[in-house]
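**Q** Here you go, sequence then predicted model.
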Amino acid sequence: MPTTKALLFGRRRDRAVGLVVGFAGVVALALVAAFVAESVGATTATALTDRLLPLLVFYAPGPLAAAGAYARCGGPACLAVGVVPALVLGGFVLLGTLVGVPGVNGGNPAIGDVTVSFAAIGVTSAFVGYCAGVTAVLAADVLGFGSADSDE
């Protein structure tokens, strides 16, 4: 029961907060760097926009949620990792529109659809990763090399 409760609700709140906030910081930093590089015409803009951002938005939530489940951060924190890219993108567009940053167009109605799509993809990926992490924890506990008795 302690393992199940730790997997569902989390036992390590500081790690859970660090997981979500840290990932949000990385996504925000990559988004700002890609925007700045694209604005100044740097050659790294292509690498950032074509490789790093899709990696963070589409592929990273699953493995991060699996790692969070294995570290017993809890289901809510692991699923929140999936929503982080959409929230960061939406916040970036909202802030850029309010401040009046050229090249950031929040008046486009498609940006809401893109944000919702990012959230749906991210939450789906995070859910699959969370399930994989829970499976890994339970398998490790059954095989005897898990940390079910550890309260760390």
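**A** Yes, it's here.
**Q** C-alpha only now, for contacts and for neighbours.
**A** Fine.
**Q** mind checking how far residue 123 is from residue 140?
**A** 25 Å (C-alpha to C-alpha, to the nearest Å).
**Q** now do residue 33
**A** Separation of residue 33 from residue 140 (C-alpha to C-alpha) stands at 40 Å.
**Q** and what of residue 90?
**A** Distance from residue 90 to residue 140, by C-alpha to C-alpha: 38 Å.
**Q** here comes the other one, which I'd like you to weigh against the first:
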Amino acid sequence: MNSAFRTGMSFGVTSAVITTLGMIVGLNSGTHSKMVVVGGILMIAIADAFSDSLGIHLSEEARERHSKKRVWESTIFTFLFKFVFALTFLIPILLLDLSLAVKVNIVWGMLLLGGLSYYIAKKKNAAPWKVVTEHLVIAVVVIIATNFLGNWIAGFG
């Protein structure tokens, strides 16, 4: 697996999980509207995938270590991974009751993030439990924060 693919995969999947879960939990707690949550996921899949891929593009260019081809490969892989994995969170939302779908998506996101973290830890010969725990704790903080934020915003309505 080449480094551009790894960059796109690791950044794209991580961003898809953290951002999409935060959006789902926050919008659900603030609105309890399936339509609003679906809209949020679609916005992330498109706008945030472009934003993240441009961020990777600029970051890779600024490092001046990679060829133009490698920079573009990282950009494209980041977009594709973010886009595709963000869209996977739509499936439970469309098929299940919203409350259950949010819980299913949290489990799905934690499995994705945990699996990716485990892969990264093994690749770096690091202790998997430390890497996985660190990344899952960050995801839990995002979920808790966006839940509180959604509830707080709902109080204004």
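**A** Yes, it's here. Source: prediction; values computed, not measured.
**Q** Can you give me the TM-score here?
**A** The TM-score (TM-score structural alignment, normalised by the length of structure 1) is 0.39; 87 aligned residues with a C-alpha RMSD of 4.0 Å.
**Q** For residue 128 of structure 1, which non-adjacent residue is closest in space?
**A** Distance criterion C-alpha to C-alpha, 6 or more residues apart in numbering; nearest residue to residue 128 of structure 1, sequence neighbours excluded, is residue 62 at 6.4 Å.
**Q** likewise residue 104 of structure 2?
**A** Computed as C-alpha to C-alpha, 6+ apart, the closest residue to residue 104 of structure 2 that is not its neighbour in sequence is residue 92, at 6.9 Å.
**Q** so that neighbour, which of the three states?
**A** Local secondary structure at residue 92 of structure 2 is given as helix here, using DSSP: H, G, I helix; E, B strand; the rest coil.
**Q** That one: what's it in contact with?
**A** For residue 92 of structure 2, the set of contacting residues under the criterion of C-alpha atoms under 8 Å, 6 or more residues apart in numbering consists of 101-102, 104-105.
**Q** hmm, try it at 7 Å
**A** With contact taken as C-alpha atoms under 7 Å, 6 or more residues apart in numbering, residue 92 of structure 2 is in contact with 101, 104-105.
**Q** and the residues you listed as a markdown table, adding secondary structure?
**A** Supplementary listing: the contacts of residue 92 of structure 2 in a markdown table, determined by three-state DSSP:
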| residue | secondary structure |
| --- | --- |
| 101 | helix |
| 104 | helix |
| 105 | helix |
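**Q** out of those, who has the most neighbours?
**A** Across the contacts of residue 92 of structure 2, the neighbour count under other C-alpha atoms under 10 Å reaches its highest value at residue 105, namely 22 neighbours.
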